[in-house]
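Student: Below is the sequence, then the predicted model.
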Amino acid sequence: MRLAMISLHTSPLQQPGSGDAGGMNVYVLSTATHLARRGVEVDIFTRATRKGQGEIVEVDPGLRVINIVAGPYEGVSKEALPTQLAAFAGGMLQWAHCHNERYDLIHSHYWLSGQVGWLIRDLWRVPLVHTAHTLAAVKNAHRSAEDSPESEARRICEQQLVDNADVLVVNTEQEEADLIHHYDAEESRIRVIPPGADTELFTPGSDRATERARRELGIPLHTKVIAFVGRLQTFKGPQVLIKAAAELFRRDPHQALRIVMCGGPSGQHATPEEYRQLASSLGIERKVRFLDPRPPAELVALYQAADIVAVPSYNESFGLVAVEAQASGTPVVAARVGGLPLAVADGETGILVAGHDPHDWADALAELLDNDEKRIAMGEAAQRWARKFSWQASAEKLAALYDEALAMDVEDCPQRHARGD
């Protein structure tokens, strides 16, 4: 089987946690890696963003990243990428023609990639599998008051993909329900395949490893640590954690507590300075430390150094950070949204918080900070819980789905048309 994956707006080789790189990058690279190990030949097509990055990057045996030139290398925001869809599609077609490459199936990730996949599917006459990862209607339904809404143009494009893709892959049953409710998707074309985590890399550390990690972070051994890992954008909720931390210090100004924010800014005009200023305005700037995004091999040390990992997102299709943290033996306090109730066993491996009120978050965090026995027991249960999720299992289910899609008679499938509503 030869598979063309499309990840137009962000390369799977980009460092997660900054810009447009996040859990989707990890998902694409991890599933592609394990699919290649199963004998599926995978080419991931993404937009070139640097002149010297090379057209073809050999990642693993059977796995390549193809950098397609579409628009200027730099200075094109994600919001402007719809203007480059035709250029990207043309670049993909030209590359496949010049290299005499043929593919059995297309799997697109995110709506921008899906629009390209939809066009090429009909030219190559192969099945199109699409994974949205996030949906405009869902993001708008859950966004905070200060967050900008997703455009109606994006929602329409997503509706077209829901109507025209041969198979829709979602991470959770909640995502399936969202597709049906917001986009009137046909249940028969939806498949639920949970993502995984690298449970061989993300493991609990010894006391000595935790001490070393804290020493490298400059955090005293006997200080409690709450970590946030992800892009610094309103939708991910870093401001919720900072405000909750301020409430904790208001209740007990002398407690030994530090907040570690690991991630980079995301979105137009985004900067980590706004979150530093928020901490300063709340009088806790010396209690909050900001770290640049880290590769997985270094990120595991941060998870191990933390007593709690907070995931205050306004929505998550799954919650990869929550699973990685639990695999590292760290309990999670997360918002009760999206796929997080699947990723976190409420009351067993962490606590799910309804809403984003900083006082409620302070209560949940304090419940674990003040009860060492409960927090340690949750950490031990978290490691066992996280073993349920693996990229190998995700790839196995995807490979079976691809076989199912290939059994479809694409030539005889009636063309579905977007309703444009």
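Tutor: Done, it's in.

Student: Please count neighbours and contacts with C-alpha atoms only from this point.
Tutor: OK.

Student: Could you pull out the strands in the stretch 201-350 of the chain for me?
Tutor: In the stretch 201-350 of the chain, the strands defined using DSSP state E, counting those that start in this stretch lie at 224-229, 257-262, 288-291, 308-311, 332-335, 350-353.

Student: so what does the helix or strand just after the last one touch, helix or strand wise?
Tutor: Okay, so that is strand 350-353. The helix or strand immediately downstream of strand 350-353 is helix 358-369, counting by DSSP states H and E. Secondary-structure packing of helix 358-369 (3 or more CA pairs under 8 Å, 6 or more residues apart in numbering; DSSP states H and E): helix 238-251, strand 350-353, helix 372-386.

Student: let's bring in a second model and compare:
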Amino acid sequence: MTPEAAQGTRRLRVGCFLGTDGDYGGAGRILWNVLRHADRIGIEPVAVLSRRGPGVAELEARGIPWTVWPKEDQGVAAAAFRAVRIRGLVREHDLDLVHCLSGAFGWRAWELRALRRAGCPVLVHTQRPIPAASPYLRHTDAVAACSAYLAGELRCDAPVHAVHDLVDAERMQAGRSLRAELGIPPETRVVAFVGRPRTAKGIGLFLEVAASGLLPDTRFLLSVQRGNRLPDTWDEETLRARIAAAPQVELLGHVARIEDVYATADALLLPFLGEEPCPAVLEEAAVAGVPVVTSRGGSVREYVEEGLSGLYVASPSVQNLAEALARVLEGRPAADRRGGIAAWGRERFLERPIRTLRAIYRALGGGADRTAEAC
């Protein structure tokens, strides 16, 4: 029984502005996983898509009402019109509060001003730093940052809460091994890299470790995920040229069922070189029960329980990374190790965020004393 049912109160109706038309991973997955766990959080969600798209099928299968709010950056002349429309949307769907991803309204975000003036509480969720002058910090009632590290970097008058992203545990623990498909024998050790092909993500070091020969009888899988192209992103020609020097590496490209990569790997190697604000791959790996070898930059230390879910390497050289991987791969039997990691990951990246979000929603929406009136 949910807390709301036990207390005899109605659930808060939360408008989740996704800023996208489907779950494509990355930051956009944050609110999709909120929708998937709405019953456990104790809310009645209304999904607001940027346009009709692939996500509609899942929403309708789950019985979640949805509507469309285009992400636009129109000028001041359009601000009044959009302000009237957003208030109408709130009334139409009887919303108690709005939970939006940073960027969901475009960079001007006229809607945030209108919601505040109408007295509708707003929670902004972010996976990355936001400039202090941004409307997403100036016109919100609270901010959910995906790590304590990121929360400490934000400069905002509104309360800032550290809320690790919810992970879809059922999905991450339901992967199927790709070993047979890839021709990898059961006894061969498998190390994977999951992420965007960027220098800051440590893809170069991953390939150097694979080519070093320090881990014989080991296959390396490279799952390159799609995303915005940043200056340090490798193009396909560079990527394939580097892989040619490491025949132990299998380029998988973008894998939609990323849980299958986790089910195949004995360990992940993610030697981040920058200050990572929110490495979601570490959350997914933990819930899937896969140990990781990584660095400590930014928020990474919040995502790995050293000695249980993985190891940190203070100076990520090829030698140090290979030695850490050898220790992880020679640990306890795989099933035993994965079960312990998954239990820790589920509590850290599912149960705890559910409790935190429930408390934030109640504080913003009025909790048990909230009446049935919309904003």
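Tutor: Nice, I can see it. The structure presented is a predicted model; accordingly, all values stated were derived computationally and were not measured.

Student: circling back: mind putting the strands of the stretch 201-350 of structure 1 into TSV with mean neighbour count?
Tutor: As requested, the strands of the stretch 201-350 of structure 1 are exported to TSV (neighbours: other CA atoms under 10 Å):
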stretch	mean neighbour count
strand 224-229	24
strand 257-262	22
strand 288-291	17
strand 308-311	28
strand 332-335	28
strand 350-353	24
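
Student: Using a markdown table, please lay out those strands together with distance to residue 269 of structure 1.
Tutor: A markdown table is the format used below for the strands of the stretch 201-350 of structure 1 (distance: least, CA to CA, whole Å):
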| stretch | distance to residue 269 of structure 1 |
| --- | --- |
| strand 224-229 | 20 |
| strand 257-262 | 19 |
| strand 288-291 | 18 |
| strand 308-311 | 23 |
| strand 332-335 | 26 |
| strand 350-353 | 30 |
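
Student: Is residue 116 of structure 1 located within a strand, as I assumed?
Tutor: No - per DSSP: H, G, I helix; E, B strand; the rest coil, residue 116 of structure 1 lies outside any strand segment and is helix.

Student: Near the closest residue to it other than its chain neighbours, how many residues? Count them for me, please.
Tutor: Nearest residue to residue 116 of structure 1 in three dimensions, chain neighbours excluded: residue 89, at 5.6 Å (CA to CA, 6 or more residues apart in numbering). Look at residue 89 of structure 1: counted by other CA atoms under 10 Å, it has 21 neighbours.

Student: give me the element residue 89 of structure 1 is part of.
Tutor: Counting by DSSP H and E, residue 89 of structure 1 is part of helix 85-98.

Student: Can you give me the stretch of structure 2 that the helix or strand following that helix aligns onto?
Tutor: Remark: after helix 85-98 of structure 1, the chain's next helix or strand is strand 105-109, criterion DSSP H and E. Mapping strand 105-109 of structure 1 onto structure 2 (TM-score structural alignment) gives residues 97-101.

Student: Give me the contact list for the matching stretch.
Tutor: Stretch 97-101 of structure 2 is contacted by residues 12-19, 28, 30-31, 120-126, 364-365, 375 when judged by CA atoms under 8 Å, 6 or more residues apart in numbering.

Student: That stretch vs structure 1, average distance?
Tutor: Aligned to structure 1 and superposed, stretch 97-101 of structure 2 gives a mean residue distance of 1.5 Å (mean CA distance after the TM-score superposition for structure 1).

Student: and that stretch, how far from the chain's centre?
Tutor: When C-alpha coordinates are averaged (CA atoms, centre = their mean, to the nearest Å), stretch 97-101 of structure 2 and its chain have centres 16 Å apart.

Student: sorry, back to before: wait, the residue nearest to residue 116 of structure 1 sits on residue 121?
Tutor: No - between residue 89 of structure 1 and residue 121 no contact is recorded; they are 10.9 Å apart, counting by CA atoms under 8 Å.

Student: right, and residue 69 of structure 2 touches residue 50 too?
Tutor: Yes - the pair residue 69 of structure 2 and residue 50 qualifies as a contact (CA under 8 Å) at a distance of 5.2 Å.

Student: Now which residue in structure 1 aligns to residue 149 of structure 2?
Tutor: Under the alignment (TM-score structural alignment), residue 149 of structure 2 maps onto residue 174.

Student: actually residue 241 of structure 2, not the one I typed
Tutor: Alignment note: residue 241 of structure 2 maps to residue 277 in structure 1; criterion TM-score structural alignment.

Student: which residues does that match contact?
Tutor: Counting by CA under 8 Å, 6+ apart, residue 277 of structure 1 touches no other residue.

Student: Now go through the contacts of stretch 97-101 of structure 2 and say which are in helices.
Tutor: Cross-referencing the contacts of stretch 97-101 of structure 2 against helices under DSSP state H gives 30-31, 364-365.

Student: Name the nearest of the residues you listed relative to residue 138 of structure 2.
Tutor: residue 364 (16.5 Å; CA to CA).

Student: Nearest residue to the aligned residue in structure 1 for that closest one in space, please, no chain neighbours.
Tutor: Counting by TM-score structural alignment, residue 364 of structure 2 corresponds to residue 405 in structure 1. Computed as CA to CA, 6+ apart, the closest residue to residue 405 of structure 1 that is not its neighbour in sequence is residue 127, at 6.3 Å.

Student: Residue 131 of structure 2 versus whatever residue of structure 2 lines up with the one you found, what's the distance?
Tutor: By TM-score structural alignment, residue 127 of structure 1 lines up with residue 121 in structure 2. In this view, residue 121 of structure 2 and residue 131 of structure 2 are 21 Å apart by CA to CA, to the nearest Å.

Student: quick one, which of these two is more surrounded?
Tutor: The neighbour count for residue 121 of structure 2 versus residue 131, taken as other CA under 10 Å, is higher for residue 121 (25 against 14).

Student: So that one sits against residue 115, correct?
Tutor: Yes - contact status for residue 121 of structure 2 versus residue 115: in contact at 7.2 Å, counting by CA under 8 Å.

Student: Help me confirm that residue 13 of structure 1 is found in a helix?
Tutor: No - using three-state DSSP, the assignment for residue 13 of structure 1 is coil, not a helix.

Student: just checking, it touches residue 30?
Tutor: No - Residue 13 of structure 1 is not in contact with residue 30 according to CA under 8 Å; the separation is 10.7 Å.
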